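*Asks:* only the shape, not the letters, is given here:
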């Protein structure tokens, strides 16, 4: 990889504490003490991403909103995020002692389509004079995830001394040095995807569920039902009693109109016979010169 391709990047599909602390995803040693803490939690299984009682809602319909202003409350955030879809739940994380905002929140939408709209359009938007970042809900969707309070997470600022790479805001840079494949394999770190790097200006797509029921409900091609839950009458399946009654009516109608039908057929046959007789008579007269 040469220096001319400095804009080539890649993103993490799974989380590894050592890799997250590396600017190009190829380091094999931790860079700060927080990485040791995250590595301990990961190896010992001390963190359960599904064990947080405060987490509610569908992770595929939820976005993470970070770098919020301390003056941004739930009402302001809901009003802003409602521009991208119908907000179902909103949780602004606050300090457990003071109650002050910690600068990030989780917003759940009604459907995945609305979540993706917010994911694409709300990133780097301005809320209360603060440029926010928007990402998908990695806690339950990214394998191996370790939160920032335990030394993990993604992003961060240089002043914090806990920079983490591989996310939307700070992707991995394509390596400019040889990749130590053997060491990465020994540590369980996925190697960089050589030949499949993305541009720094491309937006990585969030994970998709195998079958999105939310998108089906939102699709215009869904079979609509009436308000009481019944199908339209022209599509409703008839019961055996309805079919028997319909057959009975059809037979009765046929019997009532069978005479007219036979009489019409008889008149048509008689007219055709008379026409044939007259035609033969004229032909015979011409043959005999009369």
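*Replies:* Nice, thanks for sending it over. All figures in this text were calculated on a predicted structure; none of them were measured in a lab.

*Asks:* from now on I want contacts and neighbour counts done on CA atoms only, so please keep to that.
*Replies:* Noted.

*Asks:* which SSE is residue 92 in?
*Replies:* strand 87-94 (DSSP states H and E).

*Asks:* would you mind listing the buried residues in that strand?
*Replies:* Buried residues in strand 87-94, counting neighbours by 16 or more other C-alpha atoms under 10 Å, are found at 87, 90-93.

*Asks:* quick check: next helix or strand after the host helix or strand of residue 43?
*Replies:* Assigned by DSSP H and E, residue 43 belongs to helix 33-44. Going down the chain from helix 33-44, the next helix or strand is strand 62-66, by DSSP H and E.

*Asks:* ok, second structure coming up, stack it against the first:
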């Protein structure tokens, strides 16, 4: 049948070409021996230069040395810039410095959201203000955080200088000082290496307020800055961090104690409420039993009254039979046994005797129930 298949299918069944014959190899590649053994770099040592002609080794710069070099270069550049700006700085010819310098107050550390009207309201309490100049950044137009306030009278400026230092405005305590650029000889701004000098040395324990700001002789006895300020700064930060952690632990313990007290009070209140509810339920049960006993007593008395009334209207000797029943349980004296009444065995005397028996039986039953009922 395969002879009837198309050529393309017959090609699938065609035999492959025979495998060509190759002569066998004498040795495999890993079995062959190299004529020249491995020798390393020994033959090339003569190509090296003489160590006497080699340049001396260069020492690489460490990371600490590189940082120190950059710091020194930065300080030197800054010193050059400060020297250049000091030559050009003249506060008396500054176009922005206007008004009387001895009536002008310098206010620093002002909140960036504080407006000129707010500053005027805060500092007008010391006297009339002539002008307020708030300093803004020339590039961004945002406030720099300080301003100059010129009073109409010099005594008002001195009053604000003494009493307004450390005043809190919009959540920040401002620093108040006189304008030193035009009033103090040799003074330089902070950007040129100067500043407030000895008036602000640190925290509230070392800051000098109000009087004596210009007297620098009192600062000679104070110790100078630490030779390693970064270590002192790290130590202060670590101390502050520990204090904050202790405060947080104390606050957390206070909250826990308050929560424990609240839980204890709530448990005591719940216990007291349960005790009161139990007492109220007991009182209700006791009152209910009293009412039930009273109602039974009332019903018994009503039955007795009805029976007495019924016995009193029964005929011949009915009136005499009611008296012995009230006196006790003794049976009435109706004569010798075996004798019948005037009306026979079913006469009124026999009926009254039966009623007395029933009454005594009911008395005994009610008395047992009253004794069994708890108070």
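*Replies:* Great, that's in hand. Keep in mind that this is a model prediction, so the values were computed, not measured.

*Asks:* what's the TM-score for these two chains?
*Replies:* The pair, once superposed, lands on a TM-score of 0.43 when counted by TM-score structural alignment, normalised by the length of structure 1; 138 aligned residues with a C-alpha RMSD of 2.8 Å.

*Asks:* what residues of the helix holding residue 43 of structure 1 count as buried?
*Replies:* 34-42.

*Asks:* repeat that for stretch 300-320 of structure 2.
*Replies:* Buried residues in stretch 300-320 of structure 2 (16+ other C-alpha under 10 Å): 307-308, 311-312, 318.

*Asks:* ok, now stretch 282-293 of structure 2?
*Replies:* Neighbour-count burial for stretch 282-293 of structure 2 [16+ other C-alpha under 10 Å]: residue 293.

*Asks:* what's the helix or strand for residue 273 of structure 1?
*Replies:* Per DSSP H and E: helix 240-287 holds residue 273 of structure 1.

*Asks:* that should have said residue 271 of structure 2, apologies.
*Replies:* Using DSSP H and E, residue 271 of structure 2 falls in helix 229-312.

*Asks:* name the helices or strands packed onto the helix or strand just after that helix?
*Replies:* As assigned by DSSP H and E, the chain's next helix or strand after helix 229-312 of structure 2 is helix 318-327. Packed against helix 318-327 of structure 2 by the contact rule (3 or more C-alpha pairs under 8 Å, 6 or more residues apart in numbering; DSSP states H and E) you find helix 229-312, helix 348-372.

*Asks:* what sits against residue 291 of structure 2?
*Replies:* By C-alpha atoms under 8 Å, 6 or more residues apart in numbering, no residues touch residue 291 of structure 2.

*Asks:* residue 297 of structure 2 versus that one, what's the distance?
*Replies:* 10 Å (C-alpha to C-alpha, to the nearest Å).

*Asks:* and what of residue 267 of structure 2?
*Replies:* 45 Å.

*Asks:* burial of residue 184 of structure 1, as a residue count?
*Replies:* Using other C-alpha atoms under 10 Å, residue 184 of structure 1 has 18 other residues around it.

*Asks:* ok, then the element right after the helix or strand where it lies?
*Replies:* Using DSSP H and E, residue 184 of structure 1 falls within helix 181-187. Using DSSP H and E, the helix or strand that follows helix 181-187 of structure 1 in sequence is strand 198-199.

*Asks:* output the contacting helices and strands for that next one.
*Replies:* Counting by 3+ C-alpha pairs under 8 Å, 6+ apart, strand 198-199 of structure 1 packs on strand 8-10.

*Asks:* flag every buried residue along the strand it packs on.
*Replies:* Buried, per 16+ other C-alpha under 10 Å, within strand 8-10 of structure 1: 8-10.

*Asks:* want to throw the residues you listed into a markdown table with distance to residue 259 of structure 1?
*Replies:* Converted to a markdown table, the buried residues of strand 8-10 of structure 1 look like this (distance: C-alpha to C-alpha, whole Å):
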| residue | distance to residue 259 of structure 1 |
| --- | --- |
| 8 | 86 |
| 9 | 86 |
| 10 | 84 |
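
*Asks:* which single one of those is nearest to residue 241 of structure 1?
*Replies:* Each of those was scored against residue 241 of structure 1 by C-alpha to C-alpha, and residue 10 proved nearest at 64.6 Å.

*Asks:* which parts of whichever strand or helix holds residue 134 of structure 1 are buried?
*Replies:* Taking DSSP H and E as the definition, one finds residue 134 of structure 1 inside strand 133-136. Within strand 133-136 of structure 1, the residues that count as buried by 16+ other C-alpha under 10 Å are 133-136.

*Asks:* the following helix or strand past that strand: which residues count as buried?
*Replies:* Toward the C-terminus, strand 133-136 of structure 1 is succeeded by helix 138-141 as the next helix or strand (DSSP H and E). Using 16+ other C-alpha under 10 Å as the test for burial, helix 138-141 of structure 1 gives 138-141.

*Asks:* distance to residue 121 of structure 1 for those residues - can I get that in TSV?
*Replies:* Shown next, in TSV, are the buried residues of helix 138-141 of structure 1 (distance: C-alpha to C-alpha, whole Å):
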residue	distance to residue 121 of structure 1
138	18
139	22
140	22
141	21
